[in-house]
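Chemist: here are the coordinates; sequence isn't available:
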């Protein structure tokens, strides 16, 4: 009887193994960016939805009250205004004003405007103003998402111990050059050529540039400075204020979600929306963690994605309510 010999098993050679590994690496290299892009696309859709809902709530507020909500309602007679900056008397922001129209009934029911003892920093408001409301949080935003402790403009802890829920969305207070001490209009109500500034009471008829050509809301992530959806605690930093210089140095903690939208002098080529330089110098601007730009909500409720390299005069024109500028239709995307 003949015994069959054992057939030798053929194995991968080193070259074949290296080729297989290289092919897998190439496939992974092609697949991972696609997955990341798909995830970011989903996050952008969610962000647009948030802004769309808030823009519609602002419109509903105007329908009910015949004026748009104030960017921030300040009490000028408050005794605890920071004397060094004349900034940030206690008050509530546009986010709290539209809470009822966002179906955030707990937040809306907590406000007691006729009670002098009630403020954003009062014990009665502590549970509400510390809420992390999902609609005010962008899915692409980096950094912490939990409530933050209010601080004084010098960075020291605020004596109230208030903790405030974050907002990754801000209101447009107007445009100005924060390096220039001569803004378009200066008063206790701040720089007032946008639709939602301190103690504003803007009617739709006053927005002669057109609602579809005026930015109302936009993004501002915690990577630059903290923003609260509910309002301002006494003596914390807020902007825009009477002293434009206070915009710099990162003095934006515990401020109402209220910003300027201009990046600087016209000859300055820094990026407008997603600045690559010192974040402290951009605490007063819209800012996003989306690649290439940020979302803004216009007065008519539409939402646009604005390029980080938008032409500065165009960006300034979109920021004012009655500048009379003609905005090219293809410059905002």
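Modeler: Structure received. Quick caveat: nothing in here was measured; it's all calculated off a predicted structure.
Chemist: Could you use CA atoms for every contact and neighbour count after this?
Modeler: Will do.
Chemist: Would you verify that residue 218 is located in a strand?
Modeler: Yes - Residue 218 forms part of a strand when assessed by DSSP: H, G, I helix; E, B strand; the rest coil.
Chemist: Setting the sequence-adjacent residues aside, check what's closest to it.
Modeler: Leaving aside its sequence neighbours, residue 218 sits nearest to residue 296 (Cα to Cα, 6 or more residues apart in numbering; 4.2 Å).
Chemist: Which residues are in contact with that neighbour?
Modeler: 51, 215-219, 303-306 (Cα atoms under 8 Å, 6 or more residues apart in numbering).
Chemist: which other helices and strands contact the helix ranked longest in the chain?
Modeler: For the chain, the longest helix by residue count, based on DSSP state H, is helix 14-65. Here helix 14-65 touches strand 215-219, strand 293-298, strand 303-307, going by 3 or more Cα pairs under 8 Å, 6 or more residues apart in numbering; DSSP states H and E.
Chemist: most packed of those strands?
Modeler: Most buried of those, by mean neighbour count (mean count of other Cα atoms under 10 Å): strand 215-219, with a mean of 30.
Chemist: neighbouring contacts of that strand?
Modeler: Contacts for strand 215-219 (Cα under 8 Å, 6+ apart): 51, 55, 168-172, 194-196, 286-288, 294-299, 318-320.
Chemist: can you state the direction angle for that strand and strand 293-298?
Modeler: Counting by axes from the mean of the first three to the mean of the last three Cα atoms, to 10 degrees, strand 215-219 lies at 150 degrees to strand 293-298.
Chemist: going on from strand 215-219, what's the next piece of helix or strand?
Modeler: Downstream of strand 215-219, the next assigned helix or strand under DSSP states H and E is strand 227-228.
Chemist: Downstream of that next one, the next helix or strand is which one?
Modeler: Next element after strand 227-228 (DSSP H and E): strand 231-232.
Chemist: next helix or strand past that following strand?
Modeler: Later in the chain than strand 231-232, the nearest helix or strand by DSSP H and E is strand 255-256.
Chemist: Isn't residue 93 up against residue 257?
Modeler: Yes - if you go by Cα atoms under 8 Å, residue 93 and residue 257 touch, sitting 7.0 Å apart.
Chemist: Tell me which of those two has more neighbours.
Modeler: Higher neighbour count among residue 93 and residue 257: residue 257, with 32 against 29, using other Cα atoms under 10 Å.
Chemist: could you measure the more buried one against residue 230, distance?
Modeler: The gap separating residue 257 from residue 230 is 8 Å, by Cα to Cα, to the nearest Å.
Chemist: Against that first model, consider the following:
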């Protein structure tokens, strides 16, 4: 009788615990190497979208100017007789006066947003617009990098007919190189508007739009898409003119104040993502704002006859902000931009030759 001998079983193939740990470690290293590249690719895509948004806004301004023969005004303020005042050193406009819609409202029909425009009656105060409209800026006003979507600004007592929530967006315009509320505006989106003929430095050299950041704080006005306020939809560089320290009599006319740059402002201007605070009507939790890279203060305070108003362009892009020019082209402005170059780009008729860009 023959006995069959069963073949000896070989141990099942598999990984030992040490081998598994080694594989996991290798995968972890590869992921850590890959994630920055993935994040960079995502940010590149977001920045492209942001650039396109600025481009479309600039083209909307051009179409508005072609139709109306003027550039949009910064805001729907009170008349110059009612809203302009002298604070002892400069002629200013009360940015909270009038019905208080802004330049973005005027552009809505040229952004394929006629329906939104028609729901806002500019003969009534902006706070009387439908709540859903106020709270919902068009998607084209949101930079994907800015983390702004869904944020709201709650207006304060004393402004308009009732407290309302206004959505926050990502873009603002330059009213001038000095203070946002200065009557002597030489930026393209002037407080009461201006014609293209006044831009004698060339539309391709004149900086008009850039980015702003916002916070979760509902009392922080920055980004509020329909308000012509500092850091909401208006910017300025805070580069002082020489007359600022000399004009101390109310008899000084606004038209006589020629703009000659004061070199003492160097190092203290609102450059992209700058260290200087944005000057707001309210600056809630200023310590947190500083940590978020969005410093602010209330130097202006609640008394309209004191202080100053300015705000810097800000973004979460690395190294600078996306900016649009009057002719419609878009550039990336670095945080290290020469202050005089930026000044000359904002000014519309300084006659200076821009170099070193």
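Modeler: Everything's here; your move. The model shown is predicted, which means the values in this text are computed figures rather than measured ones.
Chemist: Now the TM-score, please.
Modeler: Comparison of the two superposed chains (TM-score structural alignment, normalised by the length of the first structure) gives a TM-score of 0.76, and 292 aligned residues with a Cα RMSD of 3.2 Å.
Chemist: now the contacts of strand 215-219 of the first structure: which count as buried?
Modeler: 51, 55, 168-172, 194-196, 286-288, 294-299, 318-320 (16 or more other Cα atoms under 10 Å).
Chemist: What separation do you get for the residue nearest to the spatial centre of the second structure and residue 172 of the second structure?
Modeler: The second structure has residue 212 as the residue nearest its centroid, 2.5 Å off, counting by Cα atoms, centre = their mean. Residue 212 of the second structure is 6 Å from residue 172 of the second structure, where distance means Cα to Cα.
Chemist: Which residues are in contact with each of those two?
Modeler: Going by Cα under 8 Å, 6+ apart, residues that sit against residue 212 of the second structure and also against residue 172 are 223, 231-233, 313.
Chemist: CSV please, covering these and showing distance to residue 202 of the second structure.
Modeler: Output for those, formatted as CSV (distance: Cα to Cα, whole Å):
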residue, distance to residue 202 of the second structure
223, 29
231, 26
232, 27
233, 23
313, 22
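Chemist: Just give me the closest of those to residue 198 of the second structure.
Modeler: Proximity of these to residue 198 of the second structure (Cα to Cα) peaks at residue 233, which lies at 22.1 Å.
Chemist: Skipping its backbone neighbours, what lies nearest residue 69 of the second structure in space?
Modeler: residue 195 (6.5 Å).
Chemist: That neighbour pairs with which position in the first structure?
Modeler: Under the alignment (TM-score structural alignment), residue 195 of the second structure maps onto residue 203 of the first structure.
Chemist: ranges for the strands of the second structure?
Modeler: Along the second structure, counting by DSSP state E, strands occupy 84-86, 91-93, 152-154, 165-167, 171-176, 207-211, 234-236, 278-279, 296-297, 320-325, 330-334.
Chemist: Of these, which is nearest residue 108 of the second structure?
Modeler: Residue 108 of the second structure lies closest to strand 171-176 among the strands of the second structure, at 13.9 Å (Cα to Cα).
Chemist: tell me, that closest one lands on which residues of the first structure?
Modeler: Across the first structure, the stretch matching strand 171-176 of the second structure (TM-score structural alignment) is residues 169-174.
Chemist: Make JSON lines out of the helices and strands packed on helix 14-65 of the first structure and add distance to residue 151 of the first structure.
Modeler: Listed next are these as JSON lines, based on distance: least, Cα to Cα, whole Å:
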{"stretch": "strand 215-219", "distance to residue 151 of the first structure": "22"}
{"stretch": "strand 293-298", "distance to residue 151 of the first structure": "27"}
{"stretch": "strand 303-307", "distance to residue 151 of the first structure": "32"}
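Chemist: Tell me the buried residues in stretch 142-151 of the first structure?
Modeler: 145, 147-151.
Chemist: again, but for stretch 131-145 of the first structure
Modeler: 131-133, 135-141, 145.
Chemist: now stretch 50-66 of the second structure
Modeler: In terms of neighbour count (16+ other Cα under 10 Å), stretch 50-66 of the second structure has its buried residues at 50-65.
Chemist: next one: stretch 124-139 of the second structure
Modeler: Across stretch 124-139 of the second structure, burial judged by 16+ other Cα under 10 Å covers 125-128, 133-138.
Chemist: Quick one: end-to-end distance for that stretch.
Modeler: 25 Å.
Chemist: and for that stretch, what are the contacting residues?
Modeler: Applying Cα under 8 Å, 6+ apart, the contact partners of stretch 124-139 of the second structure are 98-101, 113, 116, 119-121, 152, 160-169, 225-226.
Chemist: Let's see that with 7 Å instead.
Modeler: Outside stretch 124-139 of the second structure, the residues that touch it by Cα atoms under 7 Å, 6 or more residues apart in numbering are 99-101, 116, 119-121, 152, 160-162, 164-167, 169, 225.
Chemist: gap between it and the chain center?
Modeler: In terms of Cα atoms, centre = their mean, to the nearest Å, the centre of stretch 124-139 of the second structure is found 19 Å from the chain centre.
Chemist: ditto for stretch 252-264 of the first structure
Modeler: Relative to the mean C-alpha coordinate of its chain, stretch 252-264 of the first structure is positioned 8 Å out (Cα atoms, centre = their mean).
Chemist: what does stretch 324-333 of the first structure give?
Modeler: 22 Å.
Chemist: The second structure: which residue goes with residue 215 of the first structure?
Modeler: Using TM-score structural alignment to pair residues, one finds that residue 215 of the first structure aligns to residue 207 in the second structure.
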